[in-house]
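>>> Provide a 3D model corresponding to the input given below.
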Amino acid sequence: MKAAVLYEVNQPLVIEDVSLPKPGPREVLIRTTVAGLCHSDLHFMEGLYPHPLPAVLGHESAGVVEQVGSDVTYVKPGDHVVTCLSVFCGTCDNCTTGRTVLCTDTTVKLLPGASNRMQWSKPEKLHQFLNLSSFAEQMLVHENAIVKIRKEMPLDLAALIGCGVITGYGAVVNTAKVTAGETVAVIGCGGVGMAAINGAQIAGAGRIIAIDTNPAKLQLATKLGATDIINPADGDVVKQVRDLTNGGVHHSFEVLGRKETAEQAFGMLASGGTATIVGMIPFGQKIELHGFDFLRERRIQGSSMGSNHFRVDMPRLVDFYLRGRLHLEDWISAKLKLSEINEGFANMKAGKTLRSVIVFDS
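Below is the predicted model:
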């Protein structure tokens, strides 16, 4: 099969011939249908987060089950599935207390470099990425890394749910637990930010402020639920939000992964408000906050993959789409072949796309 391999950081991905063994116990072989290009992949490509190389990246995907290994009871060949990097064991302390996204069982949620699922003709080891590696025509994964979905759901749109949608929506609904009538600000209107905006609308937020420097993205944000838009080019973002809300928001969401915007997210809170950091701030970078602000019970927290329970959350998101409440068609800017993957990432870096997807031949 063909796969896009990252050999070195800050170098183009290379299309190579790769193979996978037959599924072992509790493993599932999937024919990849669609894989989204996510900014998280770009972080690893640029060396902002470490990972053993060479590796096949990709983690936002949907496909069709081809084979199952022994002891697999959840899926069968022909099932349509969405993948999720939040693979879980179901028995560790975090899993049994409802926080499967923080599973600690490294025999199921394999650490970087531990997987031996990918094979090729070269002597060096080819590494699986986040237990998935979806920039390939097939994936071999643990059965607890996938969720079955209804076959009437288009797979190109379903793939988006696997990372961008669940991350943004989940940050609002699961992590922050936004309730009806509360005010929300979202910093960054990329794919995850749009999911947070759409999620805030579904949650019933009273006011949703979209913040971005791209006027086209701001206009799309209004279609997805934003009631107000702010462009940082027009002046101090924190002041604009405070002026607009007469003192600050109940919830802010930072989805860009930058020090300055994380600090702004905290600064725009009303007393008692919560800032949720969704973006991947570069490894080792620190943020600075005013200690006095904590005296007014302002809080800051992280969100991992939208604090998801993906076996429950993703089918619900599919239902939201099929009922017209989740507007996924507006998110896909380009459909590409695997051979065009580097062009897709270049357009992402240039801010030309909201979400590009690789569509594999059936």
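>>> rest of the way, CA atoms for contacts and neighbours
Fine.
>>> so what's the nearest residue to Val255 once chain neighbours are set aside up against?
Spatial nearest neighbour of Val255, excluding adjacent residues (CA to CA, 6 or more residues apart in numbering): Gly279 at 4.1 Å. For Gly279, the contacting residues are Glu254, Val255, Leu256, Gly257, Arg258, by CA atoms under 8 Å, 6 or more residues apart in numbering.
>>> Here is a second sequence; please produce its structure as well for comparison:
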Amino acid sequence: MVRAAVLPSVGAPLEITEIDLPEPGPGEVRVRLAAAGVCHSDLSLSDGTMKVPVPAVLGHEGAGTVVAVGEGVTHVAPGAEIVLNWAPACGSCHPCSLGEVWLCVNALAGAGNVYARRADDGTDLHPGLNVAAFAEETVVPAACVLPLPAGVPLTDAALLGCAVLTGYGAVHHAARVRQGETVAVFGVGGVGLSALQAARIAGASKIVAVDVSPEKEALARGAGATDYVVASANTPREIRALTGKQGVDVAVECVGRAVTIRTAWESTRRGGRTTVVGIGGKDQQVTFNALEIFHWGRTLAGCVYGNADPARDVPVLAEHVRAGRLDLDALVTERIALDGIPAAFDNMIAGKGGRALVVF
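As a prediction, the model looks like this:
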């Protein structure tokens, strides 16, 4: 038995309880978690913004050590340090055939499976976003396990599984920020901090961080922001004032709210690119008139998982970590135990802090 944070039903409080895990079957791997990041997607699953079969063990951003492997697993062995890949591409659907593995239609096919049971009453449990990282140990398909490159601390490596892949990918793959361009990042949470570091790595000449909280300025500047704007109705004007009255070349929205998406759009220069990373609800309606779309010539694009290919990008991120260009520890503002996850959710709702990291 291992301890886990179980979501009994949508909208219900998480319950810290013991669960029974099976031994890994063919093509499966059992992992002892070292750490798991608390992501806004976990909050979106718990409150019903995103769908998840329940009861479930949430958590999808994790790293740990292989305990055992099932028949046919050859790319990792017991004792190996790994990063969890919550969205493994099938390699055969239409998006995968186009090389767009982040859009794989079968990536979450395993989330509806039963993977464990509650120890107290035998209730079947589903793995939230495939990997159920809010637990001391988990059993996952082998495709959900990526060997951790050397030189990356195992605990910090959990952040590579979602926040860093998403923020880095939004800048380098989706927005394709070029040397010397100006960038604004909206939302200074775990993904936003990763995007700020990625913009610095890309060689952006000016990096503007935008958040509702004045207290996050030091955090943002530590990640690479050259300027900080407290979000208000005047934000687009402030950003234009910082960029020769033009607006930024690239705006990266990491909040997922209609007003923030609209503000990011208005803060982008004529002909610039606005990339939306944040996951919003169906009630968040963003409106544009036909004339402004023509006049401004901006590109507005969604971004799923940073348009990343984890197998390709994790080694690249590891090289940035080894070279000192990417600071994973700087993304973490709180290290907690399993029972600290509800408070971490509350902090996200309140817009406080960067990434909370469950350390086992």
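>>> Tell me how they score on TM after superposing.
Scored against TM-score structural alignment, normalised by the length of the second structure, the superposed chains reach a TM-score of 0.93; 356 aligned residues with a CA RMSD of 1.8 Å.
>>> What residue in the second structure is paired with the residue nearest to Val255 of the first structure?
Gly279 of the first structure maps onto Gly278 in the second structure, with residues paired by TM-score structural alignment.
>>> Same check on Leu224 of the first structure?
So, by TM-score structural alignment, Leu224 of the first structure is matched to Ala223.
>>> wait, what's in contact with the residue nearest to that match when sequence neighbours are not counted?
Spatial nearest neighbour of Ala223 of the second structure, excluding adjacent residues (CA to CA, 6+ apart): Gln197 at 5.2 Å. If a contact means CA under 8 Å, 6+ apart, then Gln197 of the second structure has Tyr168, Ala223, Gly224, Leu326 as its contacts.
>>> List the ones among those that fall in helices.
Tyr168, Ala223 (DSSP state H).
>>> all helices of the stretch 251-360 of the second structure, in order?
258-266, 290-296, 310-322, 341-350 (DSSP state H, counting those that start in this stretch).
>>> Of these, which is nearest Ile207 of the second structure?
Smallest distance to Ile207 of the second structure across those (CA to CA): 13.6 Å, for helix 258-266.
>>> three-state assignment of Ala210 of the first structure?
Here Ala210 of the first structure is recorded as strand under DSSP: H, G, I helix; E, B strand; the rest coil.
>>> For the counterpart of Ala116 of the second structure in the first structure, which non-adjacent residue is closest in space?
Matched by TM-score structural alignment, Ala116 of the second structure corresponds to Met118 in the first structure. Counting by CA to CA, 6+ apart, Met118 of the first structure lies nearest to Leu20, which is 5.3 Å off, once chain neighbours are set aside.
>>> And that neighbour, how far from Arg117 of the first structure?
According to CA to CA, to the nearest Å, Leu20 of the first structure and Arg117 of the first structure sit 6 Å apart.
>>> okay, the two: which has more neighbours?
Per other CA atoms under 10 Å, whichever of Leu20 of the first structure and Arg117 has more neighbours is Arg117, with 19 against 15.
>>> Quick check, Ala199 of the second structure in contact with Val208.
No - here Ala199 of the second structure does not reach Val208: they are 10.0 Å apart, not a contact under CA atoms under 8 Å.
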